[in-house]
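Colleague: Compute the structure for the input listed below.
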Amino acid sequence: MNETAPLRARAEIDLAALRANVRTLRAHAPSAAVMAVVKSDAYGHGAVPCARAAREAGATWLGTATPEEALALRAAGLEGRIMCWLWTPGGPWKQAIEADLDVSVSGMWALREVVRAARDASAPARVQLKADTGLGRSGCQPADWPELVREALSAEAQGLITVTGLWSHLACADEPGHPSIQAQLRHFREMVRYAEEQGVRPEVRHIANSPATLTLPESHFDLVRTGIAVYGISPSPELGTPADFGLRPVMTLSASLALVKHAPGGHGVSYGHHYTTPGDTTLGLVPVGYADGIPRHASGTGPVLVGGKWRTVAGRVAMDQFVVDLGGDEPAPGAEAVLFGPGDRGEPTAEDWARAAGTIAYEIVTRIGTRVPRVYVNVNEEQDG
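Modeller: I've put the predicted structure just below:
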């Protein structure tokens, strides 16, 4: 969408900021290729526009969790390398092969399925073998790695697959100095070395996520997978703010006040009357709620900029709306309420909402629902600067 007319709510997506973030990340990892991860609809920002912008800024790979997300990118005309990694038995392996996707394999069941699909497609599959170096989610355990490597090499010798990558994922890269970081890097090097000694010739070896890209040069290898940092959010407030890393938040979430009214002191506000007005005041109705992704856990704490002042959610966040106490100010109905943005206009940030809700900023942006239109600005690269 590109409307400029007032809307109930809007998530403005600044594609110039996204392109600048990708360039910054490339500078942090100058010897590695950059993958822009656009899973979960680009962390709520819109997968196709963000993928295109990331490509324009030099991301040579795109990453998704599910194969369906990757296939949707291909259907939208995105070319180049796209990797997807969250597979379940019976997944669309053949379609992925035909779409020239890189697929991740963590165990023998997946290797068997992709080999069958390659036979059906009469084309080799691009396969990346994932090692579990200590995160404990997907990935092949070290004890099972020799079998997976051996069978992958056998399938490659038959022309059924090409092993394009060896990869893993860090558990605690957002916690500087955590002992698991160096342990995982050591295990990864060992598992890569074993696979290469057996004859695997990967195009790329990769383990770095956003925090590792920004703070652990030794983790960069051939490719870095950058997710949340692409969208200008710090992967860990303890490591630094977005500005500390040269990043700019991409999403600004705002709504138009639906009502402004006077209320006397002692007036209950929203379900359960967890907030009552301390005296005569004005109340503003913000027409977004938890159905739009506004966390109910931020009831009574979520910050909003209205009329140049920070306000706080008064009472509970409801499904479609919440209230702010305007303290006697009287902005007109339709006035802008900014929930979060880059912060340079004095507005809260996604990190402020994360603190208010007891979560992480990743969740704040990713959960913004489909009822909130995404409005793209600075769509063309020549608008950068």
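
Colleague: make it CA atoms for all contacts and neighbour counts henceforth
Modeller: OK.

Colleague: Could you report the neighbour count for residue 75?
Modeller: By other Cα atoms under 10 Å, 11 other residues sit near residue 75.

Colleague: the helices in the protein, which residues?
Modeller: 15-28, 39-43, 47-56, 67-75, 93-98, 108-121, 145-157, 179-198, 210-215, 350-357, 361-366 (DSSP state H).

Colleague: nearest to residue 86, of the ones you listed?
Modeller: helix 67-75 (7.2 Å; Cα to Cα).

Colleague: Tell me the gap between the closest one and the middle of its chain.
Modeller: Its chain's C-alpha centre and that of helix 67-75 lie 16 Å apart, by Cα atoms, centre = their mean, to the nearest Å.

Colleague: same for it, what does it pack against?
Modeller: On a contact count with 3 or more Cα pairs under 8 Å, 6 or more residues apart in numbering; DSSP states H and E, helix 67-75 meets helix 39-43, strand 81-84, helix 93-98.

Colleague: Can you give me the distance of the residue nearest the centre of the chain to residue 228?
Modeller: Nearest to the mean C-alpha position of the chain, counting by Cα atoms, centre = their mean, stands residue 43 at 3.5 Å. Per Cα to Cα, to the nearest Å, residue 43 is found 7 Å from residue 228.

Colleague: please give me the structure for this one as well, since I'd like to look at both together:
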Amino acid sequence: MTETPPAPTAPLRARAEIDLAALRANVRALRDRAPGAALMAVVKADAYGHGAVPCARAAVEAGATWLGTATPEEALALRAAGIPASVRVMCWLWTPGGPWRRAIEEDIDVSVSAMWALGEVVEAARAAGRPARVQLKADTGLGRNGCQPGPDWDELVGAALAAEAAGLLRVTGLWSHFACADEPGHPSIAAQLTVFRAMLAEAEGRGVRPEVRHIANSPATLTLPASHFDLVRTGVSVYGISPSPEIGTPADLGLRPVMTLSASLALVKQVPGGHGVSYGHHYVTPGRTTLGLVPLGYADGVPRHASGAGPVLVGGKWRTVAGRIAMDQFVVDLGGDEPQVGSRAVLFGPGDGGEPTAEDWAQAAGTIAYEIVTRIGSRVPRVHVNG
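Modeller: Sure, this is the predicted structure:
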């Protein structure tokens, strides 16, 4: 099993510090929210930009018994890193010709939403000489992946039961996904729960005996106990981010943001009033001032849409991106202050040190905090601490 590398001691251009102690505390807090259900930590998209393998291990240490990924490649990478078969791993985004056999051989639960996928799973199970672990996904109203209720569900359940009777698969789960759980009280939430219960009843009435039934994502885990069933799938909340401001801040929810993104100032210089800053001169200095150069840009995942609005903590004060965010760098107006070159500029973190949060950047860019952390690119080293 590969160990988490030690934090580098040399100065870095930029770093995304990942607090694994905070992640473990978040998992424990989420388990407390759903005490009657097992917990899946979703580590897709490199754990929402936080580093899949270290975060997966930390989540398991804190009591997660399932790990979730989107793609089969993500799931297989967890097994290759030494995540044992005693920890269930599920992946749900398949396309024709995917690595079904490898997933079966690595004890990965695969999601099936249509007959084409079931057919490929059955053939892969024959080739592997062992049954596949299959979870049937129901489209209860999201309109994305999943099998429609009615004849399509009837056919899929019947075919899965026939393959199970032939020893080619085991139906380990029945599941679905909410469309609007981050909007408490939205009428679609109750409607989807009703459809899900009906589709469960139909499948179980025909003989399906799943290990787990699940529909709750992070917001439903936090706000809707009736949706917890046997398993909750927690994604963004594992990383200490609120699913939406309507539900509350991370502190309101007992969570702590895990990622802190910072950089070392690459240049500090005085400029006169009337000086244009960055492409297009969308910012012009109102008077003599000091500019600081932050060596991060949209190639690193800093959203260009936050030009002129993104907040940064430098020298204990909030600054704002001055002008456009470029590919590799952006500028902040330091208002005459003169911090040393190499001083730390913090784009976001937990917020308790006065720094902005990922939600602050989401508001500045007109997006959601999920995107802010997930888009931080591979040029930014992840430094895992408290491992």
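
Colleague: picking up where we left off before, is it possible to get JSON lines of the helices and strands packed on helix 67-75 of structure 1 that adds distance to residue 252 of structure 1?
Modeller: Shown next, in JSON lines, are the helices and strands packed on helix 67-75 of structure 1 (distance: least, Cα to Cα, whole Å):
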{"stretch": "helix 39-43", "distance to residue 252 of structure 1": "13"}
{"stretch": "strand 81-84", "distance to residue 252 of structure 1": "28"}
{"stretch": "helix 93-98", "distance to residue 252 of structure 1": "34"}
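
Colleague: which residues in structure 1 does stretch 168-183 of structure 2 match up with?
Modeller: Following TM-score structural alignment, the aligned partner range for stretch 168-183 of structure 2 in structure 1 is 160-175.

Colleague: buried ones in that stretch?
Modeller: For stretch 160-175 of structure 1, a neighbour-count test (16 or more other Cα atoms under 10 Å) marks 160-174 as buried.

Colleague: swap in stretch 46-61 of structure 1?
Modeller: Buried residues in stretch 46-61 of structure 1, defined by neighbour count with 16+ other Cα under 10 Å: 46-55, 57-61.

Colleague: same question, stretch 86-94 of structure 1
Modeller: Applying 16+ other Cα under 10 Å to stretch 86-94 of structure 1 flags 87, 91-94 as buried.

Colleague: And stretch 31-51 of structure 2, by the same measure?
Modeller: For stretch 31-51 of structure 2, the neighbour count (16+ other Cα under 10 Å) marks 31, 33-34, 37-51 as buried.

Colleague: can the helices of structure 1 go into JSON lines with extra columns for distance to residue 300 of structure 1?
Modeller: Formatted as JSON lines, the entries for the helices of structure 1 read as follows, by distance: least, Cα to Cα, whole Å:
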{"stretch": "helix 15-28", "distance to residue 300 of structure 1": "31"}
{"stretch": "helix 39-43", "distance to residue 300 of structure 1": "26"}
{"stretch": "helix 47-56", "distance to residue 300 of structure 1": "32"}
{"stretch": "helix 67-75", "distance to residue 300 of structure 1": "36"}
{"stretch": "helix 93-98", "distance to residue 300 of structure 1": "46"}
{"stretch": "helix 108-121", "distance to residue 300 of structure 1": "47"}
{"stretch": "helix 145-157", "distance to residue 300 of structure 1": "50"}
{"stretch": "helix 179-198", "distance to residue 300 of structure 1": "37"}
{"stretch": "helix 210-215", "distance to residue 300 of structure 1": "31"}
{"stretch": "helix 350-357", "distance to residue 300 of structure 1": "9"}
{"stretch": "helix 361-366", "distance to residue 300 of structure 1": "16"}
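
Colleague: right, and the ones you listed - which one's nearest residue 379 of structure 1?
Modeller: With Cα to Cα as the criterion, residue 379 of structure 1 lies closest to helix 15-28 of these, at 5.7 Å.

Colleague: corresponding residues in structure 2 for that closest one?
Modeller: By TM-score structural alignment, helix 15-28 of structure 1 lines up with residues 20-33 in structure 2.

Colleague: Which positions in the matching stretch come out as buried?
Modeller: Quick answer for stretch 20-33 of structure 2 (16+ other Cα under 10 Å): 20-31, 33.

Colleague: With distance to residue 250 of structure 2 added, can I get these in JSON lines?
Modeller: Shown next, in JSON lines, are those (distance: Cα to Cα, whole Å):
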{"residue": "20", "distance to residue 250 of structure 2": "16"}
{"residue": "21", "distance to residue 250 of structure 2": "15"}
{"residue": "22", "distance to residue 250 of structure 2": "12"}
{"residue": "23", "distance to residue 250 of structure 2": "12"}
{"residue": "24", "distance to residue 250 of structure 2": "15"}
{"residue": "25", "distance to residue 250 of structure 2": "12"}
{"residue": "26", "distance to residue 250 of structure 2": "10"}
{"residue": "27", "distance to residue 250 of structure 2": "13"}
{"residue": "28", "distance to residue 250 of structure 2": "14"}
{"residue": "29", "distance to residue 250 of structure 2": "11"}
{"residue": "30", "distance to residue 250 of structure 2": "12"}
{"residue": "31", "distance to residue 250 of structure 2": "16"}
{"residue": "33", "distance to residue 250 of structure 2": "14"}
